[in-house]
Structure formats: structure tokens, C-alpha cells
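> Below are the sequence and a predicted model for it; my questions follow.
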Amino acid sequence: MPMILTGRPGAGFRDTALFRPRSVLLHADPALPESSILTRNLREGRFQGRLMAEGLEGFEPPEGAPDLAILCVAPDAQAQAMQEIAAMGCHAVVVPTAAPDLAEIAGSAGIRALGERSFGLALPGIGLNATLSHLHVPKGRLALMAQSSAIARAVIDWAAAEGLGFSHIIGIGSNEDLGFALGLDWLARDSGTACVLLDLRRIKQRRLFVSAARATARTRPVLALRPGGRSDDPSGVGEAVMDAVLRRAGILRAAGFEDWLAAAETLARTRPRAGTGAGDRVAIVANGLGMARLAADAAVAQGLQLAELTEATKAGLGALLDGRAARNPLALGASAGGRLAEAAKVLAAAREVDVVMAVHAPEPERTPAASFATTGMRGRGAPILLGWIGEASAHDERAALSEAGLPVFDTPEAVARGAAHLAAERRNRATAAELPDSDVLKVEPDRAAVRALFAAARAEGRLSLLEDEALAVLGAYGIATLPVWRAATPARAAGAAVAVGFPVALKAHALLRHKSEVGGVLLNLRDGASVAAAAAAMAEEVPRRAPGVALQGFLVQRQAPRGMMELRLRVGDDAMFGPWIGFGQGGTAADFAQDEAFDLPPLNLPLAHGLIARTRLSRLLPGFRDRAPVNEPAIADALVRVSQLLIDFPEVASLSVNPLFADARGVLAADAALTLRPEGETPVFAILPYPAHLSAEFTAPDGRVFEIRPIRPEDAAAHGEHFRSLPPEDVRFRFFSALRELPPAMLARLTQIDYGREMAFVALQGGKILGTARVIREGGGTAAEFAVALSPTAKGTGLGQHLMTRAIAWARGEGIRELIGQILADNQPMLAFVRRLGFTLSRSDEDADVMIAKLPLSPEREPSG
């Protein structure tokens, strides 16, 4: 169904008008250099629809309402031109030139625009080339979404040399209006796209981008490149946050342009072997021992493993070995000829192999490369990557293999990179389909205490909390802290130290970013006299080294037990993606250690464990030499609690817990700093948190009580059990097929939902799911599909109607204006059910056995019942 965006400028816009136009208008100023390029490319593209322009040969005169307009005029003429285009009934425009006020003029005209400085739009499947390309854009299965015209041209040039074509080229430009989300939502549904390339610089609509990227990456590889990220942000935090965003979306990020194109070439021509696991077991076969060893070295350098061949695989290779031993890497000799391809096929069929690297060096008697293209190198087993080494004789042979659609590379190292890209893509898929444990960390904080602390700080005109206040916030969220005592004078500090117990740490009670740098921290004090003397000295030293800082006394804290690991946990705000959580090495040298991993809230326990695992120090947590193991689950617990703090109190702008001490017993926060946002400032989370406020109870007429709440990832096992409880006939009615079991990937898809674009309410009793109602929309559309299923024991309780009423209310609140569902014509109970809810029914034009149920959701209309 076409996606129609309403409730904002461009209410008449349709995504089909942009990505499947039947008519295109060129509105161009001949004096601009872009105009001649666009005119040439539009003429030569052989567009299958109507091309319109005023007074241009090969174009029809403008007439009627074009689906799409290409606007190429100077900035001072754009507002009037946009109004004229809108008056024709066109609501989609591509702007390849500078347009400083594009969002404003497009909005006032009721138009949605790609640009400014868009590279243009190419849809080779229908012959549309409205780009600034220097070459013809052939049809293929790559999609490119680029902000940079220079990068777009370079990709097109590279693809032409590699024999690759495109399903779409979408020039985002500076994304003043339409951005990445719309294109990604379209590509997620496009069966002609095998791989998506993203050239990212700036993301404006963070939540829409992450949502659309996740939807696209579920069905095909998405590869991202971000030019300038490292040079623009020397701190590296912004880049690390971008990495975290792309990881959560399931997107592979390239290290550079060469890596980006190499990954695209591999993933556009082959797919990782199906299955779980790292996908990093490679088998290497070559026609020379030197090449086999080089390939093995390159594979190990990429972090791949050499597969251990089974006896069955070795036996299958026997006839091809010419007396040689079967091993990995395998060298067949300089005259291997066609045996190289046959051996590669045997290895690809082996279950212990994830990727085959077949490396060919020039032979004394040349073997035509074309023979490889005709020996069935593709199959259901492991993918085969070819390395055709050499230049004088090998160049044309590589071209022939590439033209045949085979993944071929010019060096052993390039083959290994290709294998690494396949392994990374398989890990992405496995991570996306990974089913978390049903264990959910229940955080029951003292929100009232936190609210009071924040209110008190604001009442004093402060946005920064003092150390003891920040530690109290952590304590309210169940994170253990080292107790701290306030003392107004050195004498009282000494008395507090006696009460706390020696040894103690003495700290300045003041708003200081780094206390140790100004003499504000003294450790290992072992008696009252030394505490009093240290406090007196601190009272003089801190004001001298930090002029203007008000010293409010002292903090006395029992010193942490010896041998605990120092960690740092912190929260910040990224200009592009909002709140982030960082974890890594702590202590005074934390900033120099550069051992920190980042993720986005919300975090659950699996995500928290993953965040910890991405640091170097994670390898030390199990214990080493004389160091005892550290309680890693306690660290993950603390990360989830901080994530919940951010969700409950989005007014938290920054938080640093350093050190967070950890040992086998758990964690202890010893120091913390927390800053609030100015009054009225609210962050936008890139990933929508779990909507716990939608949870409630439902009491059935028979007195049974059900817990109704949105589904969550940890429900995977319970949801699988619910599916198994459904009778075969109900399964056929729900899924239009006779499924016996939901595969892990489908379970992950059904439980790991994006709450911004879909909702699934589950009904539970005793921890078991007894019913679900689901609403799914594509992108920002105003129409959505629905589905409902009940276990046999829950039928007749009114639960199904209650679930659907909740789902309908959610849909209306999200701006959805129509619910649509497909119901088998012989599913009489469901047909009667939706009639009672006010749905209208009609027979499908495409399948006489299917009924289409529709329910308009105007603000005034409530569902029946």
C-alpha cells in the first residue's frame, strides 16, 4: 500500500510518486550547468513514463499533474517555481542545486523535497536517470543513498568497472526536507534491491532513521560510510555513538571508501551461509602452496578461523588431490585446472565450512576463467570467493568472472576481506535474531527521592548536583555506593572518619569537575589527626587552585577495599543521536586509556552484556594471574539501572560514575557527577524506550485477571509457547500456512519490535502469553495492518475484544487513520469478530479466498464494543 504522509507539509505526497513515478517534469534554468546534465541523462535513460519540460526536444509539453518534478533553478526563483509545481498537483520534487530555504519554501507550497544539492534520483528499472551522473546508470541490485555527489559519481564509476548495476540511486543532499528514513522504508520493501549503500554525514530525524534502518537491515545488507566523522570530532565520542547507532540498527559500517566498496561487491554477489554462529570458519584452496599460505595469513589477520576439515570432507576431496594430503589450506599444484573449482565445491558443501576462498595464480597451461563460471560455483552451501591473481593474463579473466556475477578479487588479502565481510553480515543477522533470556531486570527505584533531589538543586539555581547528591541518585536506583558523610569543619571531618572507620578518603564538598587536579581528594587517611590536618590543608589549597569555587565543607568516605577494579560509567548527549551511555576503564587515567564502548538507551541485560564485551578490559573480568574474577553481571545490572534513570528522568544531561569499583562481590560507586538540562529542554531518544505506561490489568467477566502490556524481547520463549498452544486451524487462519513452529528469526521479529512504528499487546496469566493483538505500519504511513490470536483457554473471555480495543486506541494515538487486515474467507469466527468491532469487509481482488477488513480511525470514531 502506498505510504501517505499527512499532518505536516506535503500532505498529498506519496512515496510511489517519488520512487515509481509515471510522469516526470523537468523545470530547469538552461543557464545553470546542472540543467544540461539532467536533460542529457533524462533523455538517454529511456524513461518508461512521460517526460515533460517546456520547449525541450524529446520532452512532452507540461500537461496534467506530474508525479515528480526535477527543479533546477537559482535560489531566488525557487519559491515561485515551487508554487507553480504545487499548483499542477505535484507534491514530490528533487532539488539538485543550492536551496538555502528549501524546507521553508517546500513546506509553504505543500511539497516534499529531496535536497538541497541532491545528486538526483535514478530508477534504472523504469529508465529514469534524473541525476548528475557522468555515466549511464545500469539496472542492477545495488541501492545507493548518498549525501555527497562526488561520492555518488565515484560509486557509479566503480560499479561500471565491476559490472554492477543499481536498483535505486537516491541523492539525499543536505536532507533539508526528505531524509534517509523515507528511502530506507521504501528499500526495505523492494524485492529488486539486494544490498544498500549509505553515505552518511548528518541525520536530522534520528528516531525515524534508526527505525527505518532497522527495518531495512532485517531483510538485506546495509553498508554505511561516514566521511569526515573522525576529523570533525577529535574526541571520538561522536564516531563511537554513530557506531552504536548503526550496530543497534543492524548496519555494517565500513572503515573507509575502499572497505565500503569491497563489502558492497561481496554482499551484492553472494550471501553468508545460513545458520547461527560467527560465520568465520574458512576453507582455502589454491593452485599453489605459496598462494594458499598467503591466503591463510590474510584470513587469520582478518580474525577468521581456518576450518577443521572432517574425515568425510577429506574423503570427498580424495579424487582431486593427485596424491596430496587433504588439509586446510589446500594446495592442488600449478596445473590444477578445473580441479580447483571442483575442490571449492566440495569444501562449500562441508558443514564445518562457512566461506571458501579459492585462489588461482597464473598456470603454465592457462585454464580459461570462463570454465569457473559454468561449473555451478553457486549453491546452497558456503559461499565461494574467488581470488584471480595476476594482471597481464588475469585482468581480462577477472572481468569475465565478474561479468558472470561471481565474487572475484585480485589479491589473497582482498579475498580474505570479502570473507570477513560475509562473517560480519552473518553475525549481524545472528545478533538480530538472537533471542534474549526471559529474565528481565526489575528496577524499582525511589523516584520520589530523585525528584526531590533534582527539585532542590534547581531551587538553589544549580543544574549540577554535588557528589553526595549524585551518589544518592544512584542509590535510589539500586546501585550500591560507598557511604559518604558530610562535614562542615576539619574537626567534624575527623569525627566522621572515626564513625566511618579507617582508612578513609577525604574529598572537597564542592562543584568540581576533577577534584584530584586541585587537591580536592586525599586517600588512605588512617587516623583522626591526619584527617583534620588534611581537611585544613584542603580548605586552603582548593580555593587557591580553583578560584571562584565555593567549598561547602568536606566529604568523608570509607576507602574502597583493596584489589577492586576501577571502571567508569558515563552518560552524555550527542548532537545527532541524543543520549548515550559509555562504559570502560576508570580512574584518573580513564580519558587516556581510550578503552570505552558506547551504546544507546534503552538497555536491557543482553545489550548491557554486549556493551561490556566490546571493551578491552572485558577480557580481564574472568580473572588473570593473581587478580580474582569480577562480577560482570553486577556491572550489566548497573548499566541497565542507569539506562532506566535516563528514561524516567530525561532531564539528566550528563552523568559520570568514576570510579565504579568492581570485584567478585559486585560494584560500588565511589564518586559521581550529575548535570541536569535547563528547564524545558527535553531530549529525543534515538530508540523509543519500552512503553511501560501502556501496561494494565483486564478482568474478564468470569473473574479471571490478565496482565496486558506491550510485548518485549524477553517474551520470545513465552511467545513461542503461545504459538505452540494454538490449534493447527488457528495457525492456518493467522499465518495462511501450516506452520508447526516459529523459527528463531521470526520469533525475534515478532518480539523485538520498534514501538514507534508498531505495537503488540500481549495478555499474560501466570507468566504465560494467552493472547496477542498487533498493529504494524510501514514507515510514517497512516494505514496499518492488524492481527490477533488467542490461546484456546482464553476464548470466550472477552480478551480478544479488549486486546483489539487497546491496539486500536494505540493506533489512533499514533496518527494511524485506517486499520487493514487480510482474513481467510472461511475464518467465520474472525469475520464475525471484526464486524462487531466496526470493520467493513470486502473480497480481495487478488485472491477470492481472502477477505479485506478495514476500519477507518477518524478522531471522532471509536471502535464498536
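Yep, it's here.
> rest of the way, CA atoms for contacts and neighbours
Will do.
> how about the helices in the stretch 201-350 of the chain?
206-217, 229-232, 237-249, 257-269, 289-301, 311-317, 339-349 (DSSP state H, counting those that start in this stretch).
> ok, structure two:
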Amino acid sequence: MELPLALPRRQSGFREAALFRPGSVVLVADPTLPEAALLAANLAAGGFQGSLHSVGLAAAGLQPAPCIAQLPEAPDLAVLCLPPEAQEPAMMDLAARGCFAAIVPVAAPDLAAMSERTGVRVLGAHSFGICLPAIGLNASLSHIAPRPGRLALLTQSSSLARTIIDWAAGEELGFSHIIGLGTNLGLGFALSLDWLARDAQAGAVLLDLRRIKNRRMFISAARATARTRPVVAIRPGGRQADLSGAANAVMEAALRRAGVLRVSGLEDLLSAAETLARLKPSQGRFQSTLAGDRLAIVANGQGPAQLAADAALQGGGHLAEWDEGVRESLALMLGQPAASLGNPLVLPPQRSHRLAEAASLLATVRGVDSVIVVHAPTIGQDSEATASAMAAATKANRGAPILVGWLGEAGAASAQRRLSENGIAVFSTPEAAIRGALHLAADRRNRAAAAELPARDVLELEPDRTEVGRIIDTARAEGRRDLNELEVLQILQAYGQAVVPGLPARSPAEAVKAAMQIGFPVVLKILSPDLPRKTEVGGVVLGIKDVSSLRATATHMLAQVKAARPDARLDGFLVQRLAGGTQRGHELRFHLGDDPMFGPWISYGRGGTASDFEPDVAYDLPPLNRTLALAMIRRTRGARLLEGFRDHPAIDTGLIVDTAVRLSQIAIDFPAIEDLIINPLLADAQGAMVLDASARLRPEGSVSLLAIPPYPAELARPWTARDGRQLMVRPIRPEDAAAHAEAFRSLAPEDVRWRFFNQLKEMPPAQIARMTQIDYDREMAFVAIEARPGETSRTAGVARLIREPGRNDGEFAVVTLPSWKGQGLGRHLMERLIEWARSQGLESITGQILADNRPMIGFVRALGFSITRPEADDDVVEARMALN
């Protein structure tokens, strides 16, 4: 909902802890509303460790007050169950009493504006409420009391919340947080995810995601959360809202970039929750594997084993393989011939009690990422004893995770319950167990991809932005949003993209002159901003071989197009060289588009006239580097053809990757472009060339923000050291990972201890990713880069500033390599950091310094920092600088 720009904003005293860890709560309710009694009962029965008050209704367990102003204390959190006309007066009274966090579980048509006017930050409208079982807070519309646990649920739907809570109760799963956003008019996903990212009580996070308000804040918060725990999301109604499926594909691409696992529906969400919530942190070997989807199946029946294997292969997984040594160990353990102990491993029903032993051994086998145990009902076997053995084996397991499919209903319920109570992921069918294992694999891949360390290779672009601006300004001046093909090709050329040579012509006679200059054979196209699909009106003719044919074709084309589209603006013709040689090439398509929720996106797939019907398309969000662009291309089935297949020659994939990176940079530099299609990009053994393209501008005055902040290249500046050596000081980027690791290895041990507060010998890849893949809206790291001719660039120093979301201060760190000390580099990096902090509106910056690091203490004092020593820690001092 858009708010008037002139709307006054009241200063808010909102604190996140008041919402997510309150010490006192008040229910302000109209007793005639049906939600009031349920909220009062849930609050009173939850065992809340703080104080509970009520205004407007009497309820057991809640201390009544005649009005908000007469509450005995300023509550941290208010639950407003009031009709719309009573909500703003209540919010004003809350603000006057010092309460700035509230939940609105009912309709509130003007909620966002009321929040702005009063300064009270609100969950709602139609919020399910908030449950924090660890402290006994149940300020929700739940039908049962959620039990404490590690799941966190962030939802917009009350009915889905109740469904998931009910399911979790049956599965013996509990929650750390249940947060209901409702219609998401007030507090949104980003604030809640940022809290969950910092709260050690939260384990796997489940998202019911329908509408976000700030795409950039959401992606940033989701990525911060997914760095430390699994995050799984569904989007109810996504396909209904966009029958093409593009919006769903864009959301999946956005979540992938954040490291979030997108699943298709409630069944998959619950399956993922069952698996991810029960995977112990100690089972960490799985987290370090690269594949994640190599599954070992052990069962007590051939049929269930085969169903599990089929499900694994159909779901894109792989059946793990093991060598003869493993077979011999299994044979010795199980008393079966080694030749029969493949994958799936099938035990006779009478040996079902040995399933746990087999699973434990397979979990330690190299090349096994997950073990799936499938138990079918048996005769003459004690299923309770088998379940107990499985529970013990899984608890003791330190190898790959073990998931259990315990089949049956009446006879299986007791065993399933026993396994659940012991924290084991248990499913009722082989397919569900396999799906859980594949969710583990997908979550690992997503989170690993979000933290992948790209190569040093960067496509350095030097585009002619002036020329592109001229083309856009010309179209604006002429009152049109659509660009003709020549203009779009010129934009692509300005970014270094190869395009088929061509010349414009205003008449058939000029077309002949252009063809003679280019050389026959040629392609003739009608030139019009109103005809993006020129072939549909006869606006494209290929392979014209001589002057007479060209003249006749041009005259006929002009008449034909005018008859078919008399309303279209015609700018003449485009005469192009006929592309393609003797070898068969690939027609590919790139599309830069815009999504209402996540903004600009880029897709890649097969090109040509049938591309609109080709489902083999991959999506991603700009900005793209070469690593991300290559990953997008490889997500298509057709990517295998690029390596060469039958009559298709092998293609230099790097040229296609570079096209994606160029298109990404166009999206960053010129947000006025709403839509740009390259179709086809002809890729063959000679190169990759754009044959046709179209583009459309946004309505004048409208803008679209990238969901992921682009690299701030404008902050790069050269710097000269005291001894004359030259450095480039610029923001860090993901491709600096290798140089960052090398710089760390060059630090003296004392510098490492002073910078990291311990004696690290090697920086883990995950930490390198965290330090080089930064969110430029939240933090900044300036690196000083030394480039020597013929050598790989090296890092000479880095200064970093990190701020918590929603706060106006940040924490700094700075380090320079030994060979650059005494050159003024550290001071320059800190000055750049302070300059950036002021530009972001920060009020202060602080830093923790070891008390024995006297050189750093003297350094920051000289910069103007004040030094204080915290009472609780004699080993550390704090440096602080006020910026206002």
C-alpha cells in the first residue's frame, strides 16, 4: 500500500525485543469480538513468565486495568482486538504509555497509516499472533498450545499456522517462534527474519510467503538467516496469480540467491520441516559434502526398497555406490552373501532387527550423503525392539543423516511415535522418506550456492553509457516506450556485445545501398518499435541474394506490414548480414523482465520462433557475475548441448555467460529499461552474436529497485602510498575470495590475533564467503588492491564496517599487510569507511580492540575515537566515534 509522501511520522520507541522477547503483555479487547475470548484464554494458559494485563474485558489470569493510561506498568507488547474505529485511539494511548509494539489479529484497513501516525509498530492486520513457547507466551489464535522446540514459523495465514501447529503436535515437534504477519500491512518478513538470524533458539525456519513489501530488505534478511540455519518457503496462490509460471520461477530464483529452499506445497513443507528440524547439528559430515543427493537405501522388503529407489531417481537423486570392502563388512555383519548387498540393500523380513546396524555402517561410508531405512510390517518380529534399536543407532550416529520410512498405520503408530520422540525424522511411506532426504540435499545445495566462492575472473566492462542514454532520451522525447530493433542492438553494442552487422534504410532504394555496402546475402527486417514479433506480419525475410530480389522484397514487405498493422509506426528497414556458417549453431534467448514482487530478473533458454513454448528456461536476478550466470545456464537441460552433441558443435560457454553479465549490467545502469529480449543469440564455434532484440521502457517517472544491491563501482578510487606505490581502493566483491585468503596467510600471527581475537591458522571457506559476499545496503568493506603487470592482483589491506539492521551505528575492523605498514594505508581505509558511514546516516561507529594492541589504540585515537574499557572485560577496550 502506498502512503502519502506528506504523511507525518511520529517518532517511535519500538524495540525488537519488546515484540520477540517481551516481559509484559496487555490484551486490549472488545469482548464482543470472537477472537477476544480465545486470545485471553491462550495468554492465561501459556505459563507466561512475565506479567499479563487486560483492558476492556475481564479474564482469569490477566490483571485488569480500567484503561491503557492506568496500567500499572508500560507493557512491552499489546494485543489489540478492537474494531477498526477504536484501533488508532488505542495505539495513541499505548504510545503515550510507552508501548510501541502491538499485534492486531482482526481487520484494520488503515493499519499502515495508523502505525506511521502513532509510532506503534504492528503485526497485522489479521495477524495469527505470536507464540514464544520457551517463555510461555501464547498471544495467538491457536487452537492448541504449541510445545517448545526448534522450529520457527513465519506465516501470513492463520489457517496454515493452525494446520502446521496441529501437525507438529502429532510429530512431537515444537517451536521456538510462531510469528503471524497476517496481511503484512505492518511489520514484515525482514524484521522477523533478522531477529531469527540472531536468536540461537531458532532452528529451521518455515515461511508462508505471499506478499513482501521491501524486496531488498527481505532478500538481505533471508540470506542472513539462511547462513546459519535452514529456511524453507512456500508461496500459496503463486501460480493462480500468474498462470505463466514466471512469477513462481522468479521467486524461486530470488530465494535460491538467498539460500532459501523453495518447496511446492504444504506436503513438501511439512516433509522438509520433519527432516530439517530433526537433523542434529552434530551430524555435520553431511554439511561438508558436495553432492548431498547420493542416497543409500536399506529395507526389509524388496517392494518397498524398489519404491524408494524409484522415488530417489525420479526426484533427481542418485543411488550411492560402495566398493567390495563395504560389501564384505556388510556380509560379515549380516551373514548374507556380499554379492547381494548392493543399493538398495534388502534384508529378509526375519532380520528386520538388523536394519539399524546396516544403516549405521552405511552412514559412515564415503560417498553416502543420506541413509534411508524402510521398514515394512513383518510377522514374528518385535517392531518395538526394532524401533528402539533404530532410535539408539540414529542417536549415536555421527555420519550421514539417517531417515526412516516406517510403513503401515495401525501396527506402525507406536513405533513411529517412539522414533519421533527420540528426535528421528520418520515418515509413513518410502516416497516421503526419500523426499525428506532430497530436501536435505536441496537445502545444502542452495545454502552452498549462496556462499559459493567465485573465481577471480571478472568481466571488466567499459560501456558507452552516454550513447545508451541518448537512445533512451530520444525515445522519451518522441513520447514512445518501445525501442526499435536498431536502437536495442546499439544498446547491446555499447556494452560490448557482438551483434550481427546491419544498417538502417528508410526506403527500398536505401535498403539496396545498405546491402551493397554489407554484402549479399542479407536479411531484411521491417524497423518498428511497435512490432516486437515482426515475423507474424511478414516483417522478416532471410537469405536475399541480389539487388532485384531485395528491391522487390522491400516493396512487398512495406505494403504487407502497412496492411496488417496500419497503426504501427514504421521507421523503414534494417538490412543485416546473413549470419551463420556451414556449422550448425544454437539459437538462444535472454530476457530481462520485471516482477511485481522481486523486481528485475533475467531468464535464459532456447531461442527462435518457438521459444515462447519452450519450458526449458532458467531464471536469476541481477546483479550477475560469471559464476552466477554460468550456474543459471547450467540449470537448463539444453546446457548439455553446448558441450557438443551430434551435429551441434561445442560452444565457448564463456561467451554466453558474458552476454548474461552484460545484460545484468544494463539492468543496473539503466533501470528505465523495463523489458529487453535477445532472441535469438546465435552461438556457434565462431562466437555468440545477437541477431534480433527488442526492448521497452518503463513509464516515465516509474522506477524498479533491484532485489539484490549491485556492486557500488562508483566508490572505487586510486590511492598513492607515501613511497609512491599505487593501489586501487574499492568495495570488496565476491571475486576477491582467493585474494582475501592469500592476504590472510600473509598476516603475522600477532596481527591475526589482534584482528580476530584468536590464533587462526587458516580462514575457513564459509568465513571467506561471509567476508567477501557482503550486503552493500548493510555493510561495507573497502579493499586496497595492488595490481602489478603480468601478476595476479593482491590485497594490501581491508577496512570493514558492519551494522545491525535498523540501527544507526556500526562496528569497524581494519588490517593492513606487513609490507604496507607505515604508508598511511590504514588511515586512508578508515577515512573511506567513516565517509561511507556518514553517507549512510550512521550516528556513530565503534570497534572492539584487544587491550594489549597498543598500536591500534594509538591509531584510532589519532583518528578522533574515544577509548573506554568495559567493566566486565579487562582484555578488551572499546573505541567509539560520534559522526553527527
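Nice, thanks for sending it over. In this text the structure is predicted, and so the values were computed from the model without any measurement.
> care to give me the TM-score?
The TM-score (TM-score structural alignment, normalised by the length of the first structure) is 0.96; 852 aligned residues with a CA RMSD of 1.6 Å.
> And Val860 of the second structure, what's its match in the first structure?
Residue correspondence to the first structure (TM-score structural alignment): Val860 of the second structure is matched to Val834.
> Tell me who's in contact with the alignment partner in the second structure of Ala331 of the first structure.
Taking TM-score structural alignment, Ala331 of the first structure has Val346 as its aligned residue in the second structure. Val346 of the second structure makes contact with Val298, Ala299, Asn300, Gly301, Gln302, Ala305, according to CA atoms under 8 Å, 6 or more residues apart in numbering.
> can you rerun that using 6 Å?
Neighbour list for Val346 of the second structure: Val298, Ala299, Asn300 [criterion: CA atoms under 6 Å, 6 or more residues apart in numbering].
> State the distance from it to Gly238 of the second structure.
Using CA to CA, to the nearest Å, Val346 of the second structure is found at 42 Å from Gly238 of the second structure.
> Same question for Arg725 of the second structure.
In terms of CA to CA, Arg725 of the second structure sits 56 Å off from Gly238 of the second structure.
> Looking at these two, which has the bigger crowd around it?
The residue with more neighbours, out of Arg725 of the second structure and Gly238, is Gly238; 19 against 11, by other CA atoms under 10 Å.
> So what does that one match up with in the first structure?
Using TM-score structural alignment, Gly238 of the second structure pairs with Gly229 in the first structure.
> Also Ala514 of the second structure?
With TM-score structural alignment as the criterion, Ala514 of the second structure matches Ala496.
> again with Arg753 of the second structure
Per TM-score structural alignment, Arg753 of the second structure is aligned with Arg732.
> So its match is in contact with Leu726, correct?
No. If you go by CA atoms under 6 Å, Arg732 of the first structure and Leu726 don't touch, sitting 9.8 Å apart.
> Between these two, which has more neighbouring residues?
The neighbour count for Arg732 of the first structure versus Leu726, taken as other CA under 10 Å, is higher for Leu726 (19 against 15).
> What span of the second structure is the longest strand along the first structure aligned with?
When every strand of the first structure is counted residue by residue (DSSP state E), the longest turns out to be strand 652-663. Mapped onto the second structure using TM-score structural alignment, strand 652-663 of the first structure covers residues 673-684.
> which residues sit against the matching stretch?
With CA under 6 Å, 6+ apart, stretch 673-684 of the second structure has contacts from 585-593, 607-608, 651, 688-698.
> and of the helices of the stretch 201-350 of the first structure, who's closest to Asn41 of the first structure?
Closest to Asn41 of the first structure of the helices of the stretch 201-350 of the first structure, according to CA to CA: helix 257-269, at 24.4 Å.
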